[in-house]
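> Below is the structure, and that's it, no one-letter string:
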């Protein structure tokens, strides 16, 4: 009896010390919060994304053995090969596998030949059902980088209070009711080393160059310096607005 009781107590103790399956679960949406935090300090957006990217968001479904990510330009789908001790391998249909590992409240993507090690946090800002991958990162970035109230110090609408919403709406900026930040892809290639923002109203819009320096935001006209038969190459022209964060 005493032996049975001792064995039972040992099993309980061992069970309590064993790792909780929930601590290894990597299902859900994970965003590159480190890049967002770096951008939120008020510097150039592309520098922060390049320093801590290139991947922006992971979406993982362990039950369906599926994992996908986006780098802001392309969406890549892979298959979970199964859990190894403390990690999951993701196969991208012929290319080298990527390893994902849960480390407490963060998801780590192991370094590879093509990419550095990257860290992701669970997304907390809700997005509409059916939203495309990357929407969680985008909303978190917009909230941290563009959130709050801005005042038009110089330019059309001087004195206005401007608010950039996490869902891409903007109020108080004359001629615009929607905006989108360029994260990667053609818009980044065409703007060289500059940050760019898309502003539109009623479905019609244009790309603008912007420069963020602490609590100031300058928005410039985009000037195409390429020839007619070349890929567009935009540089900053005349300043349209100077905004200051309140």
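Noted; the coordinates are in hand. Just so we're clear, the structure is a prediction, and the values are computed from it rather than from any experiment.
> use CA for all of it now, contacts and neighbours both
Noted.
> and the longest strand for the chain?
Looking across the chain with DSSP state E, the single longest strand is strand 234-245.
> Now for residue 16, how many residues are close by?
Neighbourhood size, residue 16 [other CA atoms under 10 Å]: 10.
> Break down this structure into its helices, ranges please.
Assigned helices in the chain, in chain order: 2-17, 21-24, 33-39, 45-52, 135-141, 186-190 (criterion: DSSP state H).
> next up, a second structure to put side by side with the first:
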């Protein structure tokens, strides 16, 4: 059997390369790189029906995009977006600095990314959606996962215009089969949430025209109501449910 002899410097270099490869392999499993979504909020919304309550309980942040090599981390809470400088901490984990003494701490725990407790919200858990960051709009992967889980499948109109027709809510915001609408968006945060108060709301749009509606999901049933503004003309709208316009049943 042939044997190979390597000079001492080369042998040490090869051994170092092998060790480096092992270390990198071990670190890759702990990487914070990628797109991370707030799956706990999605699961809670699906289980308990109320999207608003799930986001309040498991928010506020809905998606993180982390690129350690660039020292960059970005987040979306469904209304605002933030971008900060990512740096490793000596005790483990990472810190995201946003300036003006604002920062967040991130660390891996098994398959999850943990965000530390904030001044007015608890610690949050995120599940990796993709191992690398793409160029899609920030927050869009959380929205797609939410739309797929919360409104996926086919819905039968059991009451309202288009009765007995099938409605499909697509993960990219398209809606088929709902009369007068071709796009939809669930309200996640910001002004639309403030205006809807304790109710869930969505936006339905046809062409350039759209309006706010209130909805209530009850298991496999979806009820959509007119949004009646209770405020004066010079005040921010405050919506209450009016007439029930559609009732849908998931097949």
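Cool, got the structure. Predicted, not measured: the structure shown is a model, and the values here were computed from it.
> Just tell me what residue 37 of the first structure corresponds to in the second structure.
Alignment note (TM-score structural alignment): residue 37 of the first structure maps to residue 43 of the second structure.
> residues in contact with that match?
For residue 43 of the second structure, the contact set (CA atoms under 8 Å, 6 or more residues apart in numbering) is empty.
> Also the one 3 residues further on?
Contact analysis of residue 46 of the second structure by CA under 8 Å, 6+ apart lists 149-150.
> can you redo the helices of the first structure as JSON lines with distance to residue 126 of the first structure?
Shown next, in JSON lines, are the helices of the first structure (distance: least, CA to CA, whole Å):
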{"stretch": "helix 2-17", "distance to residue 126 of the first structure": "34"}
{"stretch": "helix 21-24", "distance to residue 126 of the first structure": "22"}
{"stretch": "helix 33-39", "distance to residue 126 of the first structure": "15"}
{"stretch": "helix 45-52", "distance to residue 126 of the first structure": "22"}
{"stretch": "helix 135-141", "distance to residue 126 of the first structure": "7"}
{"stretch": "helix 186-190", "distance to residue 126 of the first structure": "26"}
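> Out of those helices, which is the most enclosed?
helix 135-141 (a mean of 23; mean count of other CA atoms under 10 Å).
> what about that helix, how far off from the second structure?
For helix 135-141 of the first structure, the mean distance to aligned residues of the second structure following superposition is 0.2 Å (mean CA distance after the TM-score superposition for the first structure).
> quick one: the longest strand of the first structure aligns where in the second structure?
Against the second structure, strand 234-245 of the first structure falls on residues 239-250 (TM-score structural alignment).
> centre of the chain versus the matching stretch, how much separation?
Taking CA atoms, centre = their mean, to the nearest Å, the mean C-alpha location of stretch 239-250 of the second structure is offset from the chain mean by 25 Å.
> after superposition, how close is it to the first structure?
Using mean CA distance after the TM-score superposition for the first structure, the mean distance for stretch 239-250 of the second structure is 0.5 Å.
> residues of that stretch that come out buried?
For stretch 239-250 of the second structure, burial by neighbour count (16 or more other CA atoms under 10 Å) applies to 239-241, 246-250.
> Alignment lookup: residue 26 of the first structure to the second structure.
For residue 26 of the first structure, the aligned position in the second structure is residue 32, judged by TM-score structural alignment.
> Please pull up the equivalent of residue 151 of the second structure in the first structure.
The alignment partner of residue 151 of the second structure in the first structure, by TM-score structural alignment, is residue 146.
> before we move on, the earlier item: from residue 50 of the second structure, how far out is the match of residue 37 of the first structure?
11 Å (CA to CA, to the nearest Å).
> Same question for residue 217 of the second structure.
On the measure of CA to CA, residue 217 of the second structure and residue 50 of the second structure end up 7 Å apart.
> who's more crowded, the two?
The neighbour count for residue 217 of the second structure versus residue 50, taken as other CA under 10 Å, is higher for residue 217 (21 against 18).
> Which position in the first structure pairs with the more buried one?
In the first structure, residue 217 of the second structure lands on residue 212 (TM-score structural alignment).
> show me the contacts for that match.
Residues in contact with residue 212 of the first structure (CA under 8 Å, 6+ apart) are 42-45, 218.
> If we use 10 Å, what do you get?
Listed by CA atoms under 10 Å, 6 or more residues apart in numbering, the contact partners of residue 212 of the first structure are 39, 41-45, 145-146, 195, 218-219, 243-244.
> Also residue 80 of the first structure?
The neighbours of residue 80 of the first structure, taking CA under 10 Å, 6+ apart as the test, are 60-68, 88-92, 97-100.
> That one matches what in the second structure?
Aligned partner of residue 80 of the first structure by TM-score structural alignment: residue 86.
> where does its match sit relative to residue 66 of the second structure, distance-wise?
For residue 86 of the second structure, the distance to residue 66 of the second structure equals 8 Å [CA to CA].
> do residue 218 of the second structure as well
The value you get for residue 218 of the second structure to residue 66 of the second structure, if CA to CA is used, is 36 Å.
> shared neighbours of residue 217 and residue 50 of the second structure, anything?
Joint contacts of residue 217 of the second structure and residue 50 (CA under 10 Å, 6+ apart) are residue 200.
> wait, what's in contact with the most centrally placed residue in the second structure?
By CA atoms, centre = their mean, the mean C-alpha position of the second structure lies nearest to residue 142, the distance being 2.6 Å. By CA under 10 Å, 6+ apart, the residues touching residue 142 of the second structure are 35-39, 41-42, 62-64, 76-78, 129, 148.
> and the gap between it and residue 75 of the second structure?
Distance from residue 142 of the second structure to residue 75 of the second structure, by CA to CA: 11 Å.
> tell me, what's touching these two both at once?
Common neighbours of residue 142 of the second structure and residue 75, using CA under 10 Å, 6+ apart, are 35-37, 62-64.
> Please narrow those to those residing in strands.
Taking DSSP E, the ones among these that sit in strands are 35-37, 63-64.
> counterpart of residue 160 of the first structure in the second structure?
Mapped onto the second structure by TM-score structural alignment, residue 160 of the first structure lines up with residue 165.
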